[in-house]
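> Need a 3D model of the sequence below.
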Amino acid sequence: MMLSGLLALLMAMVLIFMRRSYPRHLRRGLGLLASAPLLWCLSTVLFGLRGHLPELFSVVLANEILMGGVLAYHVGNQLFFTGRARWKGWTAAVLACLPLMAWFTWVTPSYDVRLALFTSVMGTLFLTQMAFMLRQPTSFSQTVVVLVLGLQSTVLGARLISVFLGQAGEGLMEPGLMQLAYLCGNAVSILMLTVGSVLCATERLRIEFEHLATHDTLTQALTRRAVLRRAEEELARLRRQGDPFSLMMLDLDHFKAINDQFGHQQGDAALIDFTERTQRMLRQTDLLGRYGGEEFLVLLPGTDAATALGVAERVRQAQPTPPALGCTVSIGVATAVDASESIDGLLARADQALYRAKHEGRNCVRQG
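Just a heads-up that it's a prediction; the model follows:
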């Protein structure tokens, strides 16, 4: 148990150093996740010194610190995954255990009552945390944490049942199968939950880097490279199955005038507004990307020419028109129906159609 506590302590130090190197918006909750194993290790030391320290430290505070560590872990995960946490009710419950633990240690000594109180609070906390983690996106780290929480909840449930059966024993260190199962489960949980936190933090950073590599930082549309990569996949599907797909080239009309007249901040706002309006008009399978400057690209998987023109017209009509501040849009559409097509050729046709739309008065859709 002391060895697992030491390993968890080392993993907590890893989390602390990781937090220092993470971007500010990714740090939420990491401080609490790092503090949880520190509290668990402290409580382990206090439990281990039972008989050498007053019961205030080795019983009351040891149990309270252990529950505080689980609470810190729960709140830290909420902040890490969602950016918000419900902590007031649980904090009040954990603090309320302090005078109760003291009462049943000195005033009316009862190991069974203390154990029932402790396992009830801890078990409920673990189950609440497991339910929260099950609502998060499935990943290896999330699965590890859920399994460990489930294991520890099971052990705590069995320990609570032993209280009602009168088989709880006389103390934590008393030899017995249930005590051994609890101590081993607690040791494994401390280590594996800390490892799970490190895995979650690492995975979050990987996801962030992948997002930055595939999304435009201003508009949050996909990058040109990401859309074209998906277009290559659609072309391969066309060659295998014969499914058509379409590309739309979009260019904001008179965008330079907005920058020149109102400044680049308003220009950025116009790009963001365009992206949001366009995204609302697209289907779930369609992909919007920023091609460069005020030019955008839309990939329409499994879409023939007639359907693509309908989507393009919806996008065009969704944009603001004078005197509203913003830009109309000119759109060129090209559809791939032949296995001999290439992405460069499809882009060239869409670009030529876009040029005609610009030349013929802007704010219109043309097919290439």
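
> rest of the way, CA atoms for contacts and neighbours
OK.

> What is the neighbour count of Gly171?
Summarising burial for Gly171: neighbours were counted as other C-alpha atoms under 10 Å, giving 11.

> And this one, please, so the two structures can be compared:
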Amino acid sequence: MIAHTPTLFAAVALVATILAFCLLLVGQFNRGDNLLLTGCGLLAHALAYVCYTLFGHAPLWVSYVLANSLLSLALAFYSASLFRVRERPVPWRPIFAIPLLMLLGLISLLETVEPRMLLAALVLMLQCVLILYWARQRALHKGRAHLLLVIGAGISLVGLGMRVVAVLAGTAQEMRYDTSNLKQTVSVAIGTATVMMYSIGLVLMAKERSESRLQHLAGHDVLTGTGNRRAILERFEFELEQARVAQYSLAVAMIDIDHFKRINDVHGHLAGDEVLCHCVRQLQQRLREGDSLGRYGGEEFLLLLPRTEGEGALAALNGLREAMARNPARFAGLEIELCFSVGLWCGVPGEDDTPARLIAKADAALYLAKAGGRNAVRLAA
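Predicted coordinates:
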């Protein structure tokens, strides 16, 4: 089926305009999201196709130079949106230098036919390849939205490749914007599909980012970044079952920062926050890959050491305690010396052992460590 090419251009422009209006409207309420950039890209996409409809009725600098430069600008906005959606710095200059080079190149080749068609197609193909690469690089773990961008960029390469083949085969006239034939119908139909895929793909990537952020907040302590109470208890359930089934030793440590209230009273709560973050950093630097740390509450942390016997756990925790003493926290130019007490339970879990029961045992040992003068590790009976 052969469609009237200017009519197809107008249809793509209409679709892109509607999508641009929706995203620009929504993007105004959350400028930190990528929707505003995506809306700007769709608007440039729509304007490009409006200019295409004027081919043969308007000067070439409007219907060809401006049209292709706007299409290149749309791809630049889509590229920038890929960085913004993953909260990465956007390389503005390299990304938006491409449409500028397209504009200057087409102006210099305005009086030609094949060279300007080849330049426009190759530059747009380069941008599609970059979108393919960045879409895969910026894909979220288990995310699927980037597949739409990959497919959209892929079929864009097919449509642009048709133009390159036509130029190299000496049939460039068949791809004029005011010519209606099967090649043009397929090429412009591809343009319609890419508009939809780029816009929907980028919107879904924003949705995936928001969901990923919420999942992270649900399982992490906002202040320290380590696991929160819910997350560490869920991990405890898992580690406990693993140790029970495989019959290996599990070490459960309750860590409490000594004299934390005094730190808050003397240096202020902001200093106390920095002390908590400092402790987490010091601990995480010295833990094994399979160990799990979480903020249990206040200045208390729950540490799980799988496959660790009593002597090994005592040695590891005393090493952590001594390392903490050697590395004071720093706040507002001051050094705040730190120490902590630890209650430790270690053994092969039995059928009756639960996280609450083992935490209670570790907590009782922690009480003994504090009662004995603090800055110590006590092993529960």
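
> Show me the helices in the second structure, by range?
In order along the chain, the second structure carries the following helices (DSSP state H): 5-27, 35-53, 60, 67-85, 92-108, 114-137, 145-168, 182-219, 229-246, 260-267, 269-286, 310-326, 355-371.

> Ala80 of the second structure corresponds to which position in the first structure?
Taking TM-score structural alignment for the superposition, Ala80 of the second structure sits opposite Val75 in the first structure.

> Hmm, I typed the wrong one, I wanted Ala97 of the second structure.
Under the alignment by TM-score structural alignment, Ala97 of the second structure pairs with Ala92 in the first structure.

> now Glu208 of the second structure
Across the alignment, which pairs residues by TM-score structural alignment, Glu208 of the second structure is matched by Glu203 of the first structure.

> Show the contacting residues for that match.
The contact partners of Glu203 of the first structure, taken as C-alpha atoms under 8 Å, 6 or more residues apart in numbering, are Ser141.

> let's see 10 Å
By C-alpha atoms under 10 Å, 6 or more residues apart in numbering, the contact list for Glu203 of the first structure reads Ser139, Phe140, Ser141, Ser197, Phe209.

> try Leu10 of the first structure
When contacts are counted by C-alpha under 10 Å, 6+ apart, Leu10 of the first structure touches Ser4, Ile16, Pro37, Leu38, Leu191, Thr194.

> The last one and Asn63 of the first structure: what is the separation?
Here Thr194 of the first structure is placed at a distance of 19 Å from Asn63 of the first structure (C-alpha to C-alpha, to the nearest Å).

> So those two - more neighbours on which side?
A side-by-side neighbour count of Thr194 of the first structure and Asn63, using other C-alpha under 10 Å, places Thr194 first with 27 against 24.

> Not counting sequence-adjacent ones, nearest residue to the equivalent of the more buried one over in the second structure?
Matched by TM-score structural alignment, Thr194 of the first structure corresponds to Ser199 in the second structure. With C-alpha to C-alpha, 6 or more residues apart in numbering as the measure, Thr38 is the residue that lies nearest to Ser199 of the second structure, at 6.6 Å, once sequence neighbours are left out.
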